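Peer 1: Need coordinates for the following:
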Amino acid sequence: MAVVRFMVMFDDESVDVSFTDGSRLQLSPCGSEYVLETAPPAHPLHKRRRVRHRTRFTISEHRALLVDALNFRNKYAAHPYLPEELVPEDQKEKLGAEVSEVEWPSAGSCSISHSSAGDITVCSVDGHARLVLSSCGQEFTVEFMCRSSWNEERPQEPQDLRSAPAPSTAARHLRSSENEDAARSARRFTHTCVVQHHSGLHHHHTWRYPLSVALSQWEAQRAQCSDAIGQQRGAGVEGGLDHALTPVSQATVKCDLPRPLPLTCPCPHQHRWRYGSGAEDWPELDASAELVKVVWCHGVVYRLIGGAVPVVEVSLGDGSVIRSNGVLAEYFTHYRPSPSTAVETVYYLNGLPPDLPGQTYSIRSVVTRASRILQCYKQASTSTMSIMPQCCWRRQAEVKECAGVVLELQVAGTGQFQALSDGTAHITFLDGVQVQMLWNTHTPAQKQELFSGGVGPELCQLTLPDGQQHLLQVDVGGAYERYVAVAGQWRQWVKQNLLSASNYDRTEPQTDRPIDSRSVLTELQKIRRFNFLLDNSSILNSPSDPSQSFRLTSDHSDLTITNDSVSQALQKTTKAIQDINALLAQNH
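Peer 2: Below you'll find the predicted structure:
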């Protein structure tokens, strides 16, 4: 049997596998189809055989290769693809109801266990899911029960009932009720255990709460060990996770589980296959024309985390993690597992340590390959940013809609404040710091889960000028409290003025159709009048009292933000917004 050389998952979650004999297997983004290219023939006149099949109807010759590729895809994909035909019998479990959500315990529950190696396990109350945080605190693994993939089909009436004479209304209702009760009692759903591996720096919102519970226990364990040996260490890891997600709720929390993809792809015409280049080129690490999400090579996993500053994260398989340091891409931090304290080692790309006999892996080769993969990702991101291919499994509901600016304010000496129609608020300070948060909680479900986690305290995302991102509580800003405090004032003011207006109904669209041109023109008229009032406002241009100002703690700027200037600007704009709305109402 051929041995895997490389496995690559692209940004659309398609998989490309290269084998040692030269054969190649490609999975579609949804996992429902695959293309297998056999090994190159010995004679140059013979053509390379290529077959294309449905995944669930694969032949026995390809079954083992396809199962390995599916396991790799489901381990790092957002939604698993689980055809019942490829799930081993010993891994199937029949349940009377579909498991679509789990209930997680509180922070002080006995469902949280600690291993001798330092790993922390959080089990759900119903036992259908569990989360294991590694001892280094930088990555975690989740195991959850998931129903096998199926297609939503409309139930058909049996043939004998269709040919029989039409019964009366009461008899038809009684028969249908009996049939539904019998089918419900006899129905059994096939489930299997799905194992996924996530980075603590970037993960799905479903695991935010159990991860916060595990992180709180991890930090408490570190604090106890540090006190025992007389060492005082910080609560967070520089460049690593944001540990401000300590759960405050003492009650259990329910979270939805990732749903499987359907058996049949709704858009098979969007499946794209790569010929002549792909996984077989990755040993040389040539630049790829597509964004890469995960690369597997010789038991080491390289994960690309996108954003303003891309980051590559390496999982070595022994519980340790190597991660690039943001804009300082030539430096890598090695987080080693330890049950007591965090052991961190910084490597420089041009001064890597030499290989020693008996090492499980080579630090030099791993860091060098990670750096080259990160360079390929940056090149692909700049070349494909304007043209993003469509993905078959991403439904229309999951595509982010273009949000319009419903309110904008420019405060002298502070920055730019914006409120968008999708319920988010963006604040850009003059020193480059950006804050994003929710001003309207009545927004689509994906927005609420992204910023508030669905439970617990309200959160905001803060982005530093160097690209580092921190998820902070609105009430507890920590070292960035002054940024968060100003953003909180803007959020409260927008909520009071926009949510209280009776004619504001853009945050709850009644249809899926885009905003018409009349609404766009109305918004543009508001923005023009609003900017005119700001430019001619004497309050914003007046000098502020130095005794009532405070300075932002930043290494990149010495700008001053005044509390009174923001408050006066918001109060002044309240009257302007009311006048504009009254004027527009009269015109209509």
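
Peer 1: Please make it C-alpha for all contacts and neighbour counts, starting now.
Peer 2: OK.

Peer 1: mind checking how far the residue lying closest to residue 96 once chain neighbours are set aside is from residue 180?
Peer 2: Distance criterion Cα to Cα, 6 or more residues apart in numbering; nearest residue to residue 96, sequence neighbours excluded, is residue 188 at 5.0 Å. Using Cα to Cα, to the nearest Å, we find residue 188 at a distance of 14 Å from residue 180.

Peer 1: Could you check which of those two is surrounded by more residues?
Peer 2: Under the neighbour definition other Cα atoms under 10 Å, residue 188 and residue 180 were set side by side, and residue 188 has more, 14 against 11.

Peer 1: mind listing what the more buried one touches?
Peer 2: When contacts are counted by Cα atoms under 8 Å, 6 or more residues apart in numbering, residue 188 is found next to 94, 95, 96, 97.

Peer 1: and for comparison, fold this next one:
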Amino acid sequence: MAAEVQMVLYEDDSVQVQYVDGSRLQLSPCGSEFLFEKAPPVSAHPLEQPERIRQRTHFVISTYREQLQRALDFRNSFATCPFLSESIIPPEGKKRIFIDISEVRWPSLDADDGMICMQSGMVKISSLDGHAYLCLPKSQHEFTVHFLCKVSQKPDSSVVLSEKNNQVKKDKLVEKAGKICTYGQRLKNKENELHYQMMNSKEPLEKKSCVNGTEGREGLPLPDTKHTCIYTWVKQHWSVNSCPEEWKYPLSLALRFHNKMSSVAGIAVNVIQNRTLTSDVSEEGGKEVSVLPRALLLSCPVPHLHRWNFCNSLSLRQSDEEEYPYPELVKVVWYKGITYRLTHKNMNSIEIYPGDGSVFKSEGAYFGNYFTYCSIQEGSEEVS
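Peer 2: The predicted model follows:
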């Protein structure tokens, strides 16, 4: 199995991987399809086209399973919504849970429950239900979140069809009541009603026993596995400067707790965030509930829109810039153990993580006039 040389994540969440033997893999933005291009043999004619294999991710054969799994792990670590195929997730990574986990509740601002400061200086914030936690390292440039997520599901065509058939009747009732109910709200009400019926027909179970599957089982009847959901832990990496909305509140808790522990220990607080970030995060007070990201569907409704254009960025010359074959902006690049994160929001910036715990961060427009170097081992910053 060839090792990866470079992995690129684009703004549309598509992935391109290059291997040491010259083969390449491309993952669609939704994650439901992939294209593997085999390396041409040495005796191949220069005009001979390489062999390409296109498959659905959920039905990948064993030949490409390991490579596809690593590409998906890279995608899910930086993409907004993960793609979680049950057929690829190892058995030890699956958890059968009898409740619907769609949101988590975090500790309040005036409480220190679920907050831990480790010996390395990393701050860990855990949700009250134990379904998610956030880790902020001492450098405060990047943070990671771990949360339980339901695996990707098949599109439920029966629900969609019944909703379309009853749309006219429901719209008339809604007009009489003076309310307008969207399709998404009606679907959510159906799910809540089904969940309510399921919970009333069973013995109440503790959330902790549902997740761990060990405590509180004695004396309870075996639940119907038909109504269980398969979850898995998802790990995502985010830059502190571009924090998603659902993680702003726990990030604010981590920043507050880190500053509190630093002041208690008599260490000068090293604030690296700009004023805009600090004000945005501080305004998240009171938003103690975070809606967790949902996994994408197993199949894509528009597979004909997938682009399969490989870009050989390793050999891209100056003269090739006008004919760049992939129009999407680059979000994350992994190259031989070094991670490059690019941001294209208010101002183009780049963060470089060599893998030894240090961080290079660009300062200024056009990806920086200079770089700020932060060494976690020494806990100091140097400008070069």
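
Peer 1: quick one: TM-score?
Peer 2: Comparing the two superposed chains by TM-score structural alignment, normalised by the length of the second structure, the resulting TM-score equals 0.75, with 317 aligned residues with a Cα RMSD of 2.9 Å.

Peer 1: Closest one of the contacts of residue 188 of the first structure to residue 525 of the first structure?
Peer 2: residue 97 (53.3 Å; Cα to Cα).

Peer 1: in a helix, that's where the closest one is, yeah?
Peer 2: No: when the secondary structure is assigned by DSSP: H, G, I helix; E, B strand; the rest coil, residue 97 of the first structure falls in coil instead of a helix.

Peer 1: Looking at the contacts of residue 188 of the first structure, which is nearest residue 540 of the first structure?
Peer 2: Set against residue 540 of the first structure, the nearest of these by Cα to Cα is residue 97 (60.5 Å).

Peer 1: Which secondary structure state does residue 146 of the second structure sit in?
Peer 2: Counting by three-state DSSP, the backbone at residue 146 of the second structure sits in strand.

Peer 1: For it, give me its contacts.
Peer 2: With contacts defined as Cα under 8 Å, 6+ apart, residue 146 of the second structure is in contact with 132, 133, 134, 233, 234, 235, 236.

Peer 1: Mind telling me what it corresponds to in the first structure?
Peer 2: Under the alignment (TM-score structural alignment), residue 146 of the second structure pairs with residue 143 in the first structure.

Peer 1: What sits closest to its match if chain neighbours are left out?
Peer 2: With sequence-adjacent residues excluded and distances taken as Cα to Cα, 6+ apart, residue 143 of the first structure is closest to residue 195, at 4.6 Å.

Peer 1: Residue 83 of the first structure too?
Peer 2: In space, not counting the residues next to it along the chain, residue 83 of the first structure is nearest to residue 149; the distance is 5.4 Å by Cα to Cα, 6+ apart.

Peer 1: just checking, that neighbour touches residue 85?
Peer 2: No: using Cα atoms under 8 Å, residue 149 of the first structure is not in contact with residue 85; the gap is 10.1 Å.

Peer 1: which residues of the second structure does stretch 78-94 of the first structure align to?
Peer 2: So stretch 78-94 of the first structure is aligned with residues 80-96, judged by TM-score structural alignment.

Peer 1: list the buried ones in that stretch?
Peer 2: By neighbour count, with 16 or more other Cα atoms under 10 Å as the criterion, the buried positions of stretch 80-96 of the second structure are 80, 81, 82, 83, 84, 85, 86, 88, 94, 95, 96.

Peer 1: quick one: the strands in the stretch 1-150 of the second structure?
Peer 2: When secondary structure is read from DSSP state E, counting those that start in this stretch, the stretch 1-150 of the second structure shows strands at 4-10, 15-19, 24-27, 33-37, 52-56, 95-97, 103-105, 115-117, 123-126, 132-136, 142-150.

Peer 1: now the ones you listed as CSV including distance to residue 244 of the second structure?
Peer 2: Formatted as CSV, the entries for the strands of the stretch 1-150 of the second structure read as follows, by distance: least, Cα to Cα, whole Å:
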stretch, distance to residue 244 of the second structure
strand 4-10, 17
strand 15-19, 20
strand 24-27, 23
strand 33-37, 26
strand 52-56, 29
strand 95-97, 26
strand 103-105, 15
strand 115-117, 21
strand 123-126, 16
strand 132-136, 13
strand 142-150, 11
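
Peer 1: So for residue 274 of the second structure, which of those sits nearest?
Peer 2: Closest to residue 274 of the second structure of those is strand 142-150 (Cα to Cα; 14.2 Å).
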